[in-house]
Structures are given as structure tokens and as C-alpha cells.
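# compute the structure for the input listed below.
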Amino acid sequence: MSSKFRNVFLVFGVLVVVIMLFSFDMKYDELWNNLKRAGGYLPLVLLLWLVVYFINALSWFVIIRGGKPSPVSFLRVYKFTVSGFALNYVTPVGLMGGEPYRIMELTPYLGVERATSSVILYVMMHIFSHFCFWLASVFLYLFMFPVNMFMAIILGLISALCLFLIMVFVKGYRHGMAVAFVRLCSHIPYLKKYAARIADKHKDKLETIDKQVALLHSQRKSSFYGALSLEFLARIVSCVEVWLILNVLTTDVSFLGCILIVAFSSLLANLLFFMPMQLGGREGGFALAVGGLSLSGAYGVYTALITRVRELFWIVIGLALMKIGNIKKTDN
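Now for the predicted structure:
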């Protein structure tokens, strides 16, 4: 990627971080007291995401390799992973900043079509693991708690939604999604002209990308299920964060309970995907989730606060990595 485009991503990310800092819904002395309250758990929470991002990067690396030697090193993929997630955190609608950045960074190593297909595959795998995680959490809830009629309806709706989306993604893995996505955009007002232009101008490239997407599911089963397992594992490992934070406040919470808190809070937060860092949705989701497990809603707000601090920390790291260790390489 050229320095010009990299600087555009960097400046945008920095501006959003500054806006977030000034719009923090808490006095800074109160925020500082809460951080001190976390004590030694806060560094553990920050370091935990070294592991989570390592697993995310490994999942993407499995997709890039496809059973063959990779032209890009794992450390570079790790760097792109952290920076990509940082841009996604600060971008409204999500996946609007990090994914173009990853494609542009990978293009010199893989070529535009393979770089695009590997990023699309990883994004699909990342989202697909969300649905699997939420569906698994429904069964975990049924195992751990008695269910009344209201909760049965809620869990039933969540299960139906997850199963439907899983089927949609499986179909996308079999046939690809690039052409279908452009077709969908051609029916959306204000996007019709742009989608039609892209469909005409890049028809062959879109079809090639779809073939590469379908190839992973049909011929590289080990890579497909390996990447999916790693993404699912990353979600489980990330639940350690909530367990560590809640242990500052109470010992009356299990790790399985923390999995449920993360699952249901992330479900609500993703319904507010149009907000940068899902502002408001995360806090409300945590409060509702811990309340549903008979814990104080204040615990959820505190957990969301520490999570926000961790996100800001890693956003800064990710943005800084965009300017570190870059190698000039001619596009293929």
C-alpha cells in the first residue's frame, strides 16, 4: 500500500479516537478511580488481547496459505490483523475501514484478486463464528438455567436467526458472495449506478474472487474448518476478559456465565453495528446480560467501561503499527 493511502487511514483513525476521548460519558477523575480499582487485572486484560489477536491472525493466515507456503509472513499478517481491527472499531457500520486496508496491504504480496478473496473469506469466517458462538450460547443457557415462557421465546428467536444466517453463509461459501453482493447493491437506491458500473467493469474479477471463495469450502476442508475453529476459539478466549473484570467486583460468577454475558451483550451490540465502537449498545448489552444472570447491572456498566479502555488501548497500538515495519513492494 502506498504511504498516501496509509496516512489517510491513520488520520481518520486518530480523529475518531480524539472525538471518542472528548465524548467519554464519564468524568476523567471517576474514570481514573475505576481504572485504579481494576488494579493488576487491567494489565492482564490488555495482554489477553495479544493472545486473542494472535488466534485471529492465525485463522486468517490459514486462509491465506490454503495449504501452500505463504508469500507473506505470519508476523506481517498479525500486524495487519491488529491494525485492521483498530480501523473497524473506529468506523461506523464496521468492516468499512479495516477490510479495505487489509486488501490494500496484502495486494503487493498476493495480487488484488487473491488479496480480496482472502479478506472476504476471513470476514465471512469471523462473522460466521459469531453465529456459531451465539447458537452455542443458547444451548449453554438451556444447560445452566431453567427457562420460562418469555425466555424460551427469546432463545427460540435467537436460534432461528442464527440458523438462518448460518445457512446463508454456507450457501455463500459454496458459490461465493462477491457477485451476489454487487447484485444486491444494484437494487438499493443511490447505489444502483455504482453497482451496475462495478458489475460491468469488474465482472471477470468478481467471478474469480467467488471461485476462490468457493474453493476453500469445497477443496480445502481442513483449512476451512481450521480457520473456523480458531475464530470460535478466539471468542471463547476473549470471554476471559469479562471473567477477569468481574472478579474485581465479585467472586460469584463462573467462566461459563461470562461466556453467556459476552454472547448476549455482543448480540445486542451488533444490532447497533452503525455506531463507532457500538457506543451505548455495548454498555446496555453488558448491563442486561449480567442482570439476566442475577448480577447487579452496575457490574455490567463497569465491565463495559474497562472493555472500552482496552479497545482504545489496542486502537492506538493498531494505528501506530500502520506506520511501523512497512516494506515498499511493487504490486503484482
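
# drop to CA atoms for contacts and neighbour counts, all remaining ones
Fine.

# mind jotting down where the helices sit in the protein?
3-22, 28-38, 41-65, 74-90, 98-110, 112-144, 149-175, 178-185, 192-201, 203-219, 221-249, 255-271, 281-292, 297-321 (DSSP state H).

# including mean neighbour count, could the ones you listed go into CSV?
Shown next, in CSV, are the helices of the chain (neighbours: other C-alpha atoms under 10 Å):
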stretch, mean neighbour count
helix 3-22, 14
helix 28-38, 13
helix 41-65, 20
helix 74-90, 22
helix 98-110, 21
helix 112-144, 20
helix 149-175, 15
helix 178-185, 17
helix 192-201, 15
helix 203-219, 19
helix 221-249, 20
helix 255-271, 21
helix 281-292, 22
helix 297-321, 19
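
# contacts for stretch 59-76, please.
Outside of stretch 59-76, the residues within contact range by C-alpha atoms under 8 Å, 6 or more residues apart in numbering are 57-58, 77, 109-110, 118-119, 121-122, 216, 220, 223-224, 226-228, 230-231.

# the structure of the following sequence is requested for comparison with the preceding one:
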Amino acid sequence: MSSKYRNIFLCFGLLAVVVMLFSFDMKYDELWTNLKRAGVYLPLVLLLWLIIYFINTCSWYLIIRGGKHSLVSFLRVYKFTVTGFALNSVTPVGLMGGEPYRIMELTPYMGVERATSSVILYVMMHIFSHFCFWLASVLLYAILFPVGWIMALVLGFITVLCLLLVTVFIKGYRKGMAVAFIRLCSHIPFLRKRASSFADKHKDRLETIDKQVALLHSQRKSSFYGALSLEFLARIVSCVEVWLILNVLTTDVSFISCVLIVAFSSFLANLFFFMPMQLGGREGGFALAVGSLSLSGAYGIYTALITRVRELFWIVIGLALMKIGNIKKNN
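As a prediction, the model looks like this:
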């Protein structure tokens, strides 16, 4: 990728970080007091994401390799992973900054078709693992907690929605989604002409990308299920963050409860996917999630605060990595 495009991504990310710093609904002295209250748990939370991003990178690297020797190193893919998630976090609608960045960085190593298909496959796997995680959490809640009629409606809604989306994604794995996505865009009023023109101009390339997407599911099932398992594992490991934060406030919260808190809060936050860093949705999600488990809503607000600080920390790290260790021939 050229330095010009990296600088565009970097400037957009830095601008978003500045906006987020001024959007904290808390005075800075109060914020500092809460951070000090976290004590040793705060650096543990920050370090935990080294492991989570490592697992995410293993999943993506498994897709990139395709059972062969990779032309791009694992450490470089780790770098692209962290920066990609950082850009996604600061982008409204999500997946609008990190994925183009990853494709542009991988293209010199793999070519545009393989780079695009590997990123599409990883994004699909990352999202698919969320559906699996939410479905597993619904089952876990139904087994461990009494379910009233209101909660039954909520759990039923989550189950039906996830099963519907799982069906769509399985179809996408079998046939690819690039052509279908462009066709969908061609029915949107403001995108109709551009999408149709793009489809006509890049028809062969889009079909090649879809064939490579379908190849993972049909012929490389070990890579498919391996990548999905790693992404699901990353969801479980991320629950340790909530467990560490809540241990600052109480010792009466089990890890299973933390899994349910993460599941339900992330589901609600993703309903507000159009907000950068899911501002507002995540805080409300944590408060509602801990409330449904008979915990104080204040626990949820505090958890959301520490999580927001952790995310800002890793966004800054990801943006900094964008300018570090780049190959000169790509500039």
C-alpha cells in the first residue's frame, strides 16, 4: 500500500479518536479515579487483548495460507489484524475501514483476488462466530436461569435472528457473496449506477473471488472449521476481560455469568452497528446484561467504562502500527 493511502487511513482514525475522547460522558478527574480503582486489573485487561488478537490472527492466517506456504509472515498478519480492528472500531457502520485497509496491504503479497477473498472469508468467519456465540449463550441461559415470558421472547428473538443469519452465511460460504453483494447494491437508489457499472467492469474478478470463497467450505473443511473454532475461542477468551473488571467490584460473579454478559451486551451493541465504537449501545448493553443477572446496573456502567478505555488504548496502538514496519517497495 502507498504511503498516501496509509496517511488517509491514519488521519481518519486520529480524527475519530479525538472525537471519542471528547465524547466521554464523565469528567476526567472522575475517569482517572475509576481507572486507579481498577489497579492491577487494568494492565491485565490491556495485555489480555494481545492474546485475543493472536487468536484472531491465527484464524485469518489459516485462511491466508490455504494449506500452503504463506508469502506474508505471521507477524505482519498480526499487525494488519490489530490495525484492521482499530480502523473498524472508529468507522461508522463498521467493516468500512479495516477491511479495505487489509485488502490493500495484502494485495502486494497475494494479488487483489486472493487478498480480497481471504479478507471476505475472515470477516464472514468473524461474524459467523458471533452468531454461534450468541446461540450458545441462549442455550446456556435457558439451562442455568429461570426463564420468564419476557426473557423467553428475548431469547426467542435472538435465536430466530441468529438462525436466519446462519442460513444466509452458509449459503454465502457455498456460493460466495461478492456478486450477491454487488447485486444488492445495484438496487439501492444512490448506489444503483455505480454498483451496476462496477459489476460489469469487474465481473470476472468478482466471480473469481466467489469461487475462492466457496473453495474454503467445499474443499478445505479443516481450515474452515479450524478458523471458525479459533474465532469462537476468541469470543470466550474475551469474556475474561469482564471477569477481571467485575472482580474489582465483587467476587460473587462467575465466569459463566461473564460469558452471558458479554453475549447479551455485544448483541445489543451490534444492533447499533452504525455508531463508531458502538457509542451508547455498549454501555446500555452492559447495564441491561448485568441487570438481567440480578447484579447492580452500576457494575455494567463501570465495566463499559474500562472496556472503552481498553479499546481506545488498542486503537492508538493499531493506528501507530500502520506506520511501523512497512516494506519500502510498497510505498
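
# work out the TM-score between the chains.
Overlay of the two chains. TM-score (TM-score structural alignment, normalised by the length of structure 2): 0.99; 331 aligned residues with a C-alpha RMSD of 0.8 Å.

# residue 330 of structure 1 is nearest to which of the helices of structure 1?
Smallest distance to residue 330 of structure 1 across those (C-alpha to C-alpha): 5.9 Å, for helix 98-110.

# run the angle between that closest one and helix 41-65 for me.
Here helix 98-110 of structure 1 runs at an angle of 50 degrees relative to helix 41-65 (axes from the mean of the first three to the mean of the last three C-alpha atoms, to 10 degrees).

# give me the mean deviation of helix 98-110 of structure 1 from structure 2.
Helix 98-110 of structure 1 differs from its equivalent in structure 2 by a mean of 0.3 Å after superposition (mean C-alpha distance after the TM-score superposition for structure 1).

# pretty sure residue 175 of structure 2 sits against residue 210.
Yes. With contact defined as C-alpha atoms under 8 Å, residue 175 of structure 2 counts as touching residue 210 (6.5 Å).

# show the end-to-end separation of stretch 66-81 of structure 1, please.
Start and end residues of stretch 66-81 of structure 1 are separated by 18 Å (C-alpha to C-alpha, to the nearest Å).

# now do it: distance to the chain's middle.
Put simply, stretch 66-81 of structure 1 sits 19 Å off its chain's centre (C-alpha atoms, centre = their mean, to the nearest Å).

# do stretch 152-169 of structure 1 as well
How far stretch 152-169 of structure 1 lies from its chain's middle: 20 Å, per C-alpha atoms, centre = their mean.

# follow-up on the earlier one: including distance to residue 329 of structure 1, could the helices of structure 1 go into TSV?
Below are these laid out as TSV (distance: least, C-alpha to C-alpha, whole Å):
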stretch	distance to residue 329 of structure 1
helix 3-22	12
helix 28-38	43
helix 41-65	18
helix 74-90	13
helix 98-110	6
helix 112-144	13
helix 149-175	31
helix 178-185	27
helix 192-201	26
helix 203-219	22
helix 221-249	28
helix 255-271	37
helix 281-292	40
helix 297-321	18
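
# who wins for proximity to residue 331 of structure 1 among these?
Per C-alpha to C-alpha, nearest to residue 331 of structure 1 of those: helix 98-110, 4.1 Å.

# who are the packing partners of the closest one?
Identification of packing neighbours for helix 98-110 of structure 1 by 3 or more C-alpha pairs under 8 Å, 6 or more residues apart in numbering; DSSP states H and E yields helix 74-90, helix 112-144.

# okay, those helices in a markdown table with distance to residue 38 of structure 1 next?
A markdown table is the format used below for these (distance: least, C-alpha to C-alpha, whole Å):
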| stretch | distance to residue 38 of structure 1 |
| --- | --- |
| helix 74-90 | 23 |
| helix 112-144 | 27 |
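
# how about those, which one is nearest residue 236 of structure 1?
Between those, helix 112-144 lies closest to residue 236 of structure 1; by C-alpha to C-alpha that is 8.4 Å.

# and the closest one, what does it pack onto?
helix 41-65, helix 98-110, helix 149-175, helix 203-219, helix 221-249, helix 255-271.

# stretch 152-166 of structure 1 against structure 2, how far on average?
Looks like 0.8 Å for stretch 152-166 of structure 1 (mean C-alpha distance after the TM-score superposition for structure 1).

# contacts for that stretch?
128, 131-132, 134-135, 138.

# of those residues, closest to residue 184 of structure 1?
The closest of the contacts of stretch 152-166 of structure 1, once distances to residue 184 of structure 1 are taken by C-alpha to C-alpha, is residue 128, at 19.8 Å.

# ok, now which ones touch the closest one?
Residue 128 of structure 1 makes contact with 166, 169, 228, according to C-alpha under 8 Å, 6+ apart.

# now those residues in JSON lines, with distance to residue 179 of structure 1?
JSON lines is the format used below for the contacts of residue 128 of structure 1 (distance: C-alpha to C-alpha, whole Å):
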{"residue": "166", "distance to residue 179 of structure 1": "19"}
{"residue": "169", "distance to residue 179 of structure 1": "14"}
{"residue": "228", "distance to residue 179 of structure 1": "23"}
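
# from those, which is closest to residue 86 of structure 1?
residue 228 (21.5 Å).

# residue contacts, the residue nearest to that closest one when sequence neighbours are not counted?
Computed as C-alpha to C-alpha, 6 or more residues apart in numbering, the closest residue to residue 228 of structure 1 that is not its neighbour in sequence is residue 125, at 6.0 Å. For residue 125 of structure 1, the contact set (C-alpha under 8 Å, 6+ apart) comprises 227-228, 231.

# output the residues you listed in a markdown table, with distance to residue 188 of structure 1 appended to each entry.
Converted to a markdown table, the contacts of residue 125 of structure 1 look like this (distance: C-alpha to C-alpha, whole Å):
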| residue | distance to residue 188 of structure 1 |
| --- | --- |
| 227 | 33 |
| 228 | 31 |
| 231 | 32 |
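
# lining up those residues with structure 2, which overlap?
Here is what carries over to structure 2 from the contacts of residue 125 of structure 1, by both residues aligned by TM-score structural alignment, their matches' C-alpha atoms under 8 Å: 227-228, 231.

# so how far is stretch 316-332 of structure 1 from its chain's centroid?
20 Å.
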